[in-house]
Each structure stands twice: as C-alpha cells, then as structure tokens.
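>>> Provided below are the primary sequence and the corresponding predicted coordinates.
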Amino acid sequence: MPILTRDLSVFIGTIYGGIIIGLLFDVHRALKLNFKLVKHLSIVFDMMFWTLVTFITFITVNAIENFDLRYYHFVALFIGFILYYNTISKFILAAINKVISLVTNLLKKTLYCMLSILNNLYYVIIYSLHFIFDIIFYIPNMLTATTRFIRRKYRKGLKIKKRV
C-alpha cells in the first residue's frame, strides 16, 4: 500500500475516533441537562468523561497505528469532533434527550403501577386478615354474648311470670 493512501486511511480512521468522542460528548451533555444528580456531581462525571475520551483516543491510535502516535492523530481527532459537532450534533442531542425522557417516563409509570399494585395488595392482605380475625374472634364472641343476652331475658321473663 502506498504511504500516502495508508496515511490517508489512518487520518480518516482517526477522524472516526473524533466523531465517536463527539457522540460521547453529546451523551454527556444530555445527561447533564436531564438529571440533577449529574449536574450536582459534575466534577465526577467530567472526570469519567475525560477518562473515557482518553481511553477511546488510545484505542483508536492502537487500532490504527499500534501506538505510533503522531501529531496528525490529534488534528484528525479534533477535525472529527468539529465535523460531528457542526453537522449532526444538535439532531443527535435532541434524539438522546427524547430517549432519556421516554425511558424516565416509562420508568416512572412502571414504578407508579408497581406501587399502586403493592398498595392494593397491602389492603387486600390487611382486609383479608381483618376478616379472618373477625371470623375467629368477633363472631364467636358475638354468639356467646347473644346467648347470654337471651338467657338473661329468658330468666327475667320467668321471674316476671312467677310473680303474677
């Protein structure tokens, strides 16, 4: 392979690495826009982002040149990032925001449904136990109290008849 075409293919491959970095940057921005926790822990997530970018840069350079690092790798990464950022970044960012809002809304609705099911299940269990305890304790007590009441009335009725 001629040296010029090899260098051109290496340059284009490194541009793809810059595009991947731009995509990660949009994911990072979308997470910061949509989640307060990411915004509050910004330093931690920035460090994670830059660690991932460094990892991707080294993977790109290793895959293309076996760690034969040259200055045009950084130029190609920068060009790939700028190409991505100026062309399709706003569309990708909007799509990522929509996916994040769809997933969070789906998770909220799922959690709400699960909690309402658990709440209803709680009341079913509590009322079932209440019913069982009524059957076990209240109804026999009610029957014994009724029989006592009837016996008292019957005894009073017998005493009244004897006096007359």
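Done, it's in.
>>> CA atoms for contacts and neighbours, from now on please.
Will do.
>>> The longest helix that the chain contains packs against which elements?
Looking across the chain with DSSP state H, the single longest helix is helix 89-133. Counting by 3 or more C-alpha pairs under 8 Å, 6 or more residues apart in numbering; DSSP states H and E, the packing neighbours recorded for helix 89-133 are helix 3-34.
>>> one more structure, for comparison:
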Amino acid sequence: MLPFTQELGVFYSTIYGGIAVGLLFDVYRSLRNNFKIVRYLSLFFDALFWIIVTILTFITINAVENFDLRYYHIIALFIGFLLYYSTISKFILTGLNKLIYLITNLFKKTVCYIVSILNNLYYVIIYSMHLLFDIIFYIPNMLLATRKFIKRKSVGRLKIKKRV
C-alpha cells in the first residue's frame, strides 16, 4: 500500500492524462469541423479516436502505476477531462480552428502559385518551341520562296528585254 501523498501524486498524474484526452478530443473536433472527409468517414475516425484514447489511457496508467488499475484512475481521468473541457477547451478549439484555417489557406495559396508558375512556364516553353520551329522551318522556306520568286521575276524581265 502506498502512502497517501504518493497516492495523491498518482491521482494528479492521472488527472493530467484526462486533460490530455480532452486536448485530443478538441483536436478531433477541430479536424471534424474543418475537413469534410472526416465527417464522411466518421465511423472510421471515431474508432481511430477511441483507439488512440485507449492507448493514451494505458500509457498514463503504465507510467503512473505500472498497470495497477484502481477505481480512482477512472475518476481522475474523468475529472481531468471535465476540468479541461469546462475551462480552456473553447480557447484551444478556437486556436486550433484558426491554425487549421491558416495552414489550409497557406496550402491552397501555395498550390495556386505553383500551378500559375507551371502554367506560365508551360507557355514560355511552348512559345519558345514555336519560335524555334519557326526559325528552323518557316524562315528558310520563306527565304527559298522569295528567292524563287525573285528568280522568276528576273527571268521574266530578261525575256521581255529580248523581245524588243
């Protein structure tokens, strides 16, 4: 049997585990509010949340008492969750929502900038290739056609002079 002060320390440590569960719950709520995929696959994400909470609870109990589960651990986890939820949960949730909005907005703008750069790069490459093909094929053909035209005109002038 542990002394009362040590039991009290274990109780407070388990309360911190409940606060961690509350924080995890707020992270889950903010993800669910901001991403449609989490809402659509809510059964999967609910199960994932509870698996993570179970693992967190077992880690807390292992760190505190080496899996010596007592009734007050469950009460302390519940008290920790209620303390967190009733005091700072709304501030944390608001901060998480703003952080997620900032990150998603930054990601969207970055993707838009990359797409616009690639789009401009595409046109630079296409127009450069177009100019290159014009230089390689069109301009020499134009010079040859001009030379042939000048040759025909000069041959026509020579014939006219001979007749007179």
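Perfect, thanks for sending it. All of these numbers come straight from a predicted model, not from anything done at the bench.
>>> on that earlier part again, mean deviation, the longest helix of the first structure versus the second structure?
In the superposition against the second structure, helix 89-133 of the first structure averages 0.6 Å from its aligned positions (mean C-alpha distance after the TM-score superposition for the first structure).
>>> how big is the angle separating that helix from helix 3-34?
40 degrees (axes from the mean of the first three to the mean of the last three C-alpha atoms, to 10 degrees).
>>> so where is helix 89-133 of the first structure in the second structure?
Following TM-score structural alignment, the partner segment of helix 89-133 of the first structure in the second structure covers residues 89-133.
>>> Go ahead and measure how far that stretch is from the middle of the chain.
From the chain centre to the centre of stretch 89-133 of the second structure is a distance of 11 Å (C-alpha atoms, centre = their mean, to the nearest Å).
>>> quick one on the thing from earlier: now the element after the longest helix of the first structure, going C-ward?
Using DSSP states H and E, the helix or strand that follows helix 89-133 of the first structure towards the C-terminus is helix 139-163.
>>> In that following helix, which residues are buried?
Residues of helix 139-163 of the first structure classed as buried: none (neighbour count, 16 or more other C-alpha atoms under 10 Å).
>>> From the chain's centroid, how far away is that helix?
Per C-alpha atoms, centre = their mean, the centroid offset for helix 139-163 of the first structure relative to its chain is 66 Å.
>>> Next: stretch 46-58 of the second structure.
Counting by C-alpha atoms, centre = their mean, stretch 46-58 of the second structure comes out at 24 Å from the chain centroid.
>>> Just give me the mean distance for that stretch relative to the first structure.
Looks like 0.4 Å for stretch 46-58 of the second structure (mean C-alpha distance after the TM-score superposition for the first structure).
>>> which of the residues in that stretch are buried?
Quick answer for stretch 46-58 of the second structure (16+ other C-alpha under 10 Å): 49, 53, 56-58.
>>> Spatially central residue in the second structure, please.
residue 107 (5.8 Å; C-alpha atoms, centre = their mean).
>>> picking up where we left off before, now, which of the buried residues of stretch 46-58 of the second structure sits nearest residue 139 of the second structure?
residue 49 (68.2 Å; C-alpha to C-alpha).
>>> got the contact list for the closest one?
25, 28 (C-alpha atoms under 8 Å, 6 or more residues apart in numbering).
>>> Kindly report the same for the one 3 residues further on.
If a contact means C-alpha under 8 Å, 6+ apart, then residue 52 of the second structure has no contacts.
>>> Kind regards, and thank you for your time.
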